[in-house]
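Asker: have a look; sequence and predicted model below, questions after that.
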Amino acid sequence: MDLRALADFLLVATHRGFAQAERMAGRPKATLSRRVRELEKDLGVRLFNRDTRTLRLTDEGHILLARTRGLLTDVAEAEIALRGTSGQPQGLLRISAPILFSEIGLGSIGASYLRRYPAVRLEIVSEDRMTSPIEDSFDVVIRLNPSTASELVGRCFLRDHRQVVASPSLAQRISVGEVWPSVVLTNAEGRVWRLRQGERVREIAHDPVMRVSAMLTVRDAVLSGTGAGILPGLMVADHLASGRLVKVGDVEGGEVAMWALHPSQRLASRKVTSFLEHLVGCFPGEVWPAGGFEPTSATSENDPRTD
């Protein structure tokens, strides 16, 4: 197998097309296409399904990408080390993250990471579906409360707690035992919130006056005084501190842990480990409102996801 052809295949597969691969590598599309065809002929399989608009990996292409991508990354990083360079992370780093986290923080986190490591190129895909690092060609996936049965490893970088919040004007109008108007997500069920205050759990009734599909819309409606709503502490900490919102209570069982994960089949590349370190460093042990974000602790030795 021609390693140059294999490297060009990985370049095209990672960037999902010849045009983007050409821009990133500075090599003509014709050269990339020729080497991919040579690799297909050498292996006796089709690696891409092509039409006039799309380029998709075949099943055989997915297998080749999964089995060889990490190997060539390690070879490239070994070459950098042997040439006496700084060993700084470089190349494309593809990240999959939940939409909400991307919207409220990942842009600035990514920008500060690139200032530290300018040889890296970031591609952040915001989506709430369960992506596969191997099948979808991601270096890092960010997940909320991931299963311990996952074959991925990584770091927990954020612990948070969901809480019911409201505008001060609305909170002042509601009497004890009165039903709260609420703003909820479209898939929310029930008309009672169970809130914890210390060791005590109390229930408050609420009436959804607005159903929306996005958490940011919940926050904006709650800020306007439309109703109370459930939001993560990270999202409302500044508003609570400024007095624009007040906390009604912490949602019982509302703990949230956010993890940055990557495949466990091999040692993580320098660009992956540096991003995880940077991500953890972006959430230091600050003192947050009770029931909100807790300081990031060292990863547990008993957690199977810890690398």
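Answerer: Okay, I see it. Numbering: from 1, shown residues only.

Asker: from now on I want contacts and neighbour counts done on CA atoms only, so please keep to that.
Answerer: Fine.

Asker: for residue 29, what are its contacts?
Answerer: 18-19, 21-22 (C-alpha atoms under 8 Å, 6 or more residues apart in numbering).

Asker: let me know the closest of those to residue 123.
Answerer: Checking those against residue 123 by C-alpha to C-alpha gives residue 21 as the nearest, at 13.5 Å.

Asker: list the contacts for that closest one?
Answerer: By C-alpha under 8 Å, 6+ apart, residue 21 lies in contact with 11-12, 15, 29.

Asker: check those and tell me the two furthest apart.
Answerer: 15 and 29 (12.7 Å).

Asker: among the contacts of residue 29, which one sits closest to residue 117?
Answerer: residue 21 (21.1 Å).

Asker: distance of the nearest residue to the closest one once chain neighbours are set aside relative to residue 266?
Answerer: Of all residues not flanking residue 21 in the chain, residue 12 sits nearest, at 5.3 Å (C-alpha to C-alpha, 6 or more residues apart in numbering). Applying C-alpha to C-alpha, to the nearest Å, the value for residue 12 to residue 266 is 22 Å.

Asker: and the comparison structure, right after this:
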Amino acid sequence: MNLNALIDFALVATHSGLGKASRASGRSKATLSRRIAELEEQLGVRLIERSARGLKLTEAGEVLIARAEGPLGEVIEAMTAAQEGVSTPRGRLRVAAPVLFSQLAMGRIGAQFCAAYPQVTIEVLAEDRMVDLVEEQFDVAIRINPRPDSNLVGRCFAKDRLVVVAAPGVAKPEPGAVRSVPAIVFSNVQPTQWKLDDGRLILEPIPRLWFSSFLMIRDAAVAGGGAALLPQSIAWGQLARGELVQWGTVSTVEAQLWVLHTSRRLAAPKVRAFVDFMCARYPDMSLVLEG
């Protein structure tokens, strides 16, 4: 199959006509029409119906453009990168990231990345759901403890752990039998025992406050509302200032943050640059979130 003919077909289909496609590409309408005719001849099917009202994709044309549009974009981007010396990151980078990480980190990360790569624009969607990178046209996704996925590749760039914290005025129980403590917990989640430091201290959280956000739980803990189980990354500032005291670590739980992209697409320079940027930002893999 002639790749140039396929590219020209996609160009005409995207612009819904020969005239617009010609103006956008600088190629003549006669050339575009001939290329499409050659492609139809190779495939043995009509791809475009021509009428006085313009052009309309046939059912076969709709199937072809739906299957070819994404991969074609990657091939064109890769060819352009090769022609320009392979390497300059450019274009729009779409990133899906968890809500909390987005709120506390992605604003700074996005601004710093664009400063380092001025030919890239960045769009971040804060979502806790599992977005489909291909169907929803994302370049990369940041995920916590992602499940193995043969379609995605990437790197772990930071790690976090869960700690039990409380305000200095809240008495920490002594090690021994299971100890009950007033607690601040997530809404609609039944709390389980908190086993700290390899089981040397086991706490039975008795919920007094229920919240749907780690930030609200942290702020309630600072205000003396009880003990709370939090990612260390969002409590480090309060711990450093003495507003919270760390009672222990849930050593069996570790959160790994990964930056992922699809293995079915060529990794564009902008994607490679973003993955490297995220890993360089956390050289010791220690996650610290400000907010």
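Answerer: Good, I have the coordinates. Because the structure is predicted, anything quoted here is derived from the model rather than measured.

Asker: that older thread, roughly how far does the residue nearest to residue 21 of structure 1 sit from residue 250 of structure 1?
Answerer: 48 Å.

Asker: same deal with residue 97 of structure 1?
Answerer: Computed as C-alpha to C-alpha, the residue 97 of structure 1 to residue 250 of structure 1 distance reads 25 Å.

Asker: picking up where we left off before, count the neighbours of the residue nearest to residue 21 of structure 1 for me.
Answerer: Using other C-alpha atoms under 10 Å, residue 12 of structure 1 has 25 neighbouring residues.

Asker: so it, which of the three states?
Answerer: When classified by DSSP: H, G, I helix; E, B strand; the rest coil, residue 12 of structure 1 comes out as helix.

Asker: tell me who's in contact with it.
Answerer: Applying C-alpha under 8 Å, 6+ apart, we find residue 12 of structure 1 in contact with 18, 20-21, 32.

Asker: looking at the residues you listed, spot the one nearest residue 171 of structure 1.
Answerer: Distances from residue 171 of structure 1 to these, taken by C-alpha to C-alpha, are shortest for residue 20, at 52.7 Å.

Asker: so residue 217 of structure 2 touches residue 226, yeah?
Answerer: No. Here residue 217 of structure 2 does not reach residue 226: they are 9.6 Å apart, not a contact under C-alpha atoms under 8 Å.

Asker: shared neighbours of the two, anything?
Answerer: Here residue 217 of structure 2 and residue 226 have residue 184 as joint contacts, going by C-alpha under 8 Å, 6+ apart.

Asker: where along the stretch 151-291 of structure 2 do the helices fall?
Answerer: For the stretch 151-291 of structure 2, the helices defined by DSSP state H, counting those that start in this stretch occupy 214-222, 232-240, 269-281.

Asker: separation between the aligned partner of residue 104 of structure 1 in structure 2 and residue 234 of structure 2?
Answerer: In structure 2, the residue paired with residue 104 of structure 1 is residue 104, using TM-score structural alignment. Computed as C-alpha to C-alpha, the residue 104 of structure 2 to residue 234 of structure 2 distance reads 9 Å.

Asker: ok, the two, which is more surrounded?
Answerer: residue 234 (21 against 15).

Asker: corresponding residue for residue 136 of structure 2 in structure 1?
Answerer: Residue 136 of structure 2 maps onto residue 136 in structure 1, by TM-score structural alignment.

Asker: assign its match to helix, strand or coil.
Answerer: Under the three-state scheme (three-state DSSP), residue 136 of structure 1 adopts coil.

Asker: and it, how many neighbours?
Answerer: For residue 136 of structure 1, the neighbour count with other C-alpha under 10 Å is 14.

Asker: also residue 210 of structure 2?
Answerer: Residue 210 of structure 2 has 16 nearby residues by other C-alpha under 10 Å.

Asker: wait, what's in contact with it?
Answerer: Applying C-alpha under 8 Å, 6+ apart, we find residue 210 of structure 2 in contact with 184-187, 217.

Asker: which one of the contacts of residue 21 of structure 1 is nearest to residue 76 of structure 1?
Answerer: Closest to residue 76 of structure 1 out of the contacts of residue 21 of structure 1 is residue 11 (13.0 Å), distances taken as C-alpha to C-alpha.

Asker: give me the nearest residue to that closest one, chain neighbours excluded.
Answerer: Closest to residue 11 of structure 1 by C-alpha to C-alpha, 6+ apart is residue 21, at 5.9 Å.

Asker: same question, residue 254 of structure 2
Answerer: Nearest non-adjacent residue to residue 254 of structure 2 (C-alpha to C-alpha, 6+ apart): residue 161, at 4.8 Å.

Asker: check residue 92 of structure 2 too.
Answerer: Spatial nearest neighbour of residue 92 of structure 2, chain neighbours left out: residue 121 (4.7 Å); criterion: C-alpha to C-alpha, 6+ apart.
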